[in-house]
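*Asks:* No letters, just coordinates:
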C-alpha cells in the first residue's frame, strides 16, 4: 500500500464518500489467500482468479469474489497444485481478466506451476489500460514473472503503473521467515527420522516427492524429466 497513493477502505465523510480500493489477486495458493485476507482486513474489495475451481469456496470464505473462467478439464494435479495451462486456456483467461485488471487499483500475482516457468497473466497491453497510479506486485518474478514487463529486483513505472519485482520477499521479513523456515525444516526431518535413524519409506508421499537420488540413481520423476528434456 506504500506505492498506492490512495485510501484503502470505504470512507463516508461530510465532504463525500471515498470508494474502497479494488484488488485483483492472481493465484489462490498460500500467498494468494494470505494477500486476500490482508487486503480484506484493510477494507478493499478483492477479486481472485485461479485455474483450480476447487479453491472458489476458500476464496469466498475469506470474503473474496472468485473470477470464473470456463475450462474443459481439471487444472489441478493429484497434490492440489495447479497444472500448466494450455495456450487456449491462457488466452481465454486473459480475455476474462482484462476488464477486472484494468479496473483494479492493485494487482497481486502469485501464480506458479511447480517445475515450470511462471505463466504470463498480465500483459503489457493490460498494463497500458490500467488506471494511472495503480500498482502491480509480481510475486512470481523470481520464476519468470506473471507480468510481462516486470523486472526482477526493480520497482519500475511503466504506462503510469508502478510494477514491483521484488524477487525475494521473505528476506524483507528475515526474522519471521527464518523462524518459520526452521520450524518447517525440523518437522520435515522429524517425519522420517526417529531417534537419529533415517527411515526413508519409498511409499511415503513426502519422501517420494522430495527424494532425488537413492543408491546413486536419480529417482525423482520431476528432476529426471527436467534432466532429460531441459523443461
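*Replies:* Arrived safely, thanks for sending. All of these numbers come straight from a predicted model, not from anything done at the bench.
*Asks:* Every contact and neighbour count from this point should use C-alpha atoms.
*Replies:* OK.
*Asks:* List the residues that contact the residue nearest the centre of the chain.
*Replies:* Nearest to the geometric centre of the chain sits residue 110, at 1.6 Å (Cα atoms, centre = their mean). Residues in contact with residue 110, defined by Cα atoms under 8 Å, 6 or more residues apart in numbering, are 25-29, 31-32, 138-140, 146.
*Asks:* So which of these belong to helices?
*Replies:* Applying DSSP state H to those, the entries found in helices are 31-32.
*Asks:* Adding neighbour count and distance to residue 160, write the contacts of residue 110 out as CSV.
*Replies:* Output for the contacts of residue 110, formatted as CSV (neighbours: other Cα atoms under 10 Å; distance: Cα to Cα, whole Å):
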residue, neighbour count, distance to residue 160
25, 29, 20
26, 27, 21
27, 21, 24
28, 25, 27
29, 20, 29
31, 16, 26
32, 22, 25
138, 28, 16
139, 25, 20
140, 25, 21
146, 26, 19
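*Asks:* ok, and here's another one to check against it:
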C-alpha cells in the first residue's frame, strides 16, 4: 500500500508531513512511501535524505496512492489522482473548506483532520494542535525579544543596573505556557492571565506570576476556554488595561476552536503602552486578540510595534515538521494493521477526527453546515 507525501503548495507553508527519520516506521509496518521531489526542502530535508531512509522520490508520488499525508489540506487535483477509497490525513478546518469537503466526499475519500483529533490521553501522541502550539509559543517569545529595543534579562554592569523587561502573556494554553517559559529563560519578569481556573497553577509552575482579575473562570470543552458574554468581555478589558500598559512586551495566544479569537486588547490599550513596547498576537489569523493586528504584518500603534502571527509554526519548519510528522505517523499507524488501513469508526480517535468516509460527511457539525 502506497503512502504519499506531496510537496506543500499553499503560500508560506514550509513544513512537511513526513520527515526522513520517520520513514522507517512506515516501511517497517509494511507500507511503501513515495515522496514528491523537493517536498522536504523548506524544512531542510533533501531528496537524498528520503532515498537513504527508504522512500521512493518520484513526481508521481500521489498518483494511485492509498494514503496522502499533508500539512495543509490537499488540492482538488491531488484528490482526483488518489486510489479508490483512499485516505487523506492533514490539517483540514472543515468550516473553512466546505468546497474541498464536498470534493472529498464525492471522490469517496476518507479524510481525517488533525484539528479534530480528540484531546484525550489516548490521543496525546497524535495531538498536532498541541505540538504546533508548542512551536508557536516559543517563536512568539523569540519574536518579542528580537523586536523589543531593550534587554530581556536583569544586567548588573559597571555603568549601572539594567532592570529586566516586563512581559505579559494573555492565554495560558500550550502556546502561552511555552511563551512564558521561553521569556523566563531569556530573563524577563513574566506575568500571565487566562480565564480558565486551572491556568493559575500552570502559570506558576513555569515561574510566572498569575494576574488575578477577580472574575469567575470560563471553562470550556477539551481544556479550552468558552466564549464570554459582552458584559464579561467589557469588564475584562477594563481590568486588563493597567497590566497591559505596564508591560514592555505583550504576547497574546488565546483561541476558541472553530470560532473567532476573543478580543483581549483594544487599540486604546496598545496606545497606552510605553513607546518602544512590542505586541505579538499569535491569534491574528483567527481574528486577533489585539484590535488591529494584521496576520503576517507588523504595524505601528503610536510608538508600539504590533506583530500579527501567520502560520507561525511554519517559521520553524524543521522542528515543527518533526513533531507534526510524529503526530501524523502515530495516527496512521493507529488506523493500520499489517501494512493495510483498517478504519474503525467505533474508535473514538478515528471517529473524532474523521470528516468524510464512504461517500458521506461523517463530521456532524460540517454535515449541518452543508445542509
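*Replies:* Yep, that arrived. Note that the coordinates shown come from a computational prediction; the quantities given were computed from them, not determined experimentally.
*Asks:* what's the matching residue for the residue nearest to the centre of structure 1 over in structure 2?
*Replies:* Residue pairing (TM-score structural alignment): residue 110 of structure 1 is matched to residue 253 of structure 2.
*Asks:* Would you check how far apart that match and residue 279 of structure 2 are?
*Replies:* 11 Å (Cα to Cα, to the nearest Å).
*Asks:* check the fit of the biggest helix by length in structure 1 onto structure 2 and give the mean distance.
*Replies:* With secondary structure taken from DSSP H, structure 1 has its longest helix at helix 174-191. Taken over the aligned residues, the distance from helix 174-191 of structure 1 to structure 2 averages 1.4 Å (mean Cα distance after the TM-score superposition for structure 1).
*Asks:* Which stretch of structure 2 lines up against that helix?
*Replies:* Using TM-score structural alignment, helix 174-191 of structure 1 pairs with 317-334 in structure 2.
*Asks:* Now do the buried residues in that stretch.
*Replies:* For stretch 317-334 of structure 2, burial by neighbour count (16 or more other Cα atoms under 10 Å) applies to 317-334.
*Asks:* how many other residues sit next to the aligned partner of residue 202 of structure 2 in structure 1?
*Replies:* Counting by TM-score structural alignment, residue 202 of structure 2 lines up with residue 58 in structure 1. Neighbour count of residue 58 of structure 1, defined by other Cα atoms under 10 Å: 14.
*Asks:* Distance-wise, check residue 58 of structure 1 relative to residue 3 of structure 1.
*Replies:* To residue 3 of structure 1, residue 58 of structure 1 is 28 Å away according to Cα to Cα.
*Asks:* Same check on residue 228 of structure 1?
*Replies:* Distance, residue 228 of structure 1 to residue 3 of structure 1, by Cα to Cα: 43 Å.
*Asks:* neighbour count winner among the two?
*Replies:* The neighbour count for residue 228 of structure 1 versus residue 3, taken as other Cα under 10 Å, is higher for residue 3 (15 against 9).
*Asks:* State the helix or strand in which that one lies.
*Replies:* Assigned by DSSP states H and E, residue 3 of structure 1 falls within no helix or strand.
*Asks:* same deal with the one 5 residues further on?
*Replies:* Mapping residue 8 of structure 1 onto the secondary structure by DSSP H and E places it in no helix or strand at all.
*Asks:* Tell me which residue of structure 2 lines up with it.
*Replies:* Checking TM-score structural alignment: residue 8 of structure 1 goes with residue 152.
*Asks:* so its match touches residue 146, yeah?
*Replies:* No - in this structure, residue 152 of structure 2 is not within contact of residue 146 by Cα atoms under 8 Å, at 9.7 Å.
*Asks:* out of the two, which sits in the busier spot?
*Replies:* Legend: neighbour count by other Cα under 10 Å for residue 152 of structure 2 and residue 146, higher for residue 152 (25 against 13).
*Asks:* What lines up with residue 296 of structure 2 in structure 1?
*Replies:* Residue 296 of structure 2 maps onto residue 153 in structure 1, by TM-score structural alignment.
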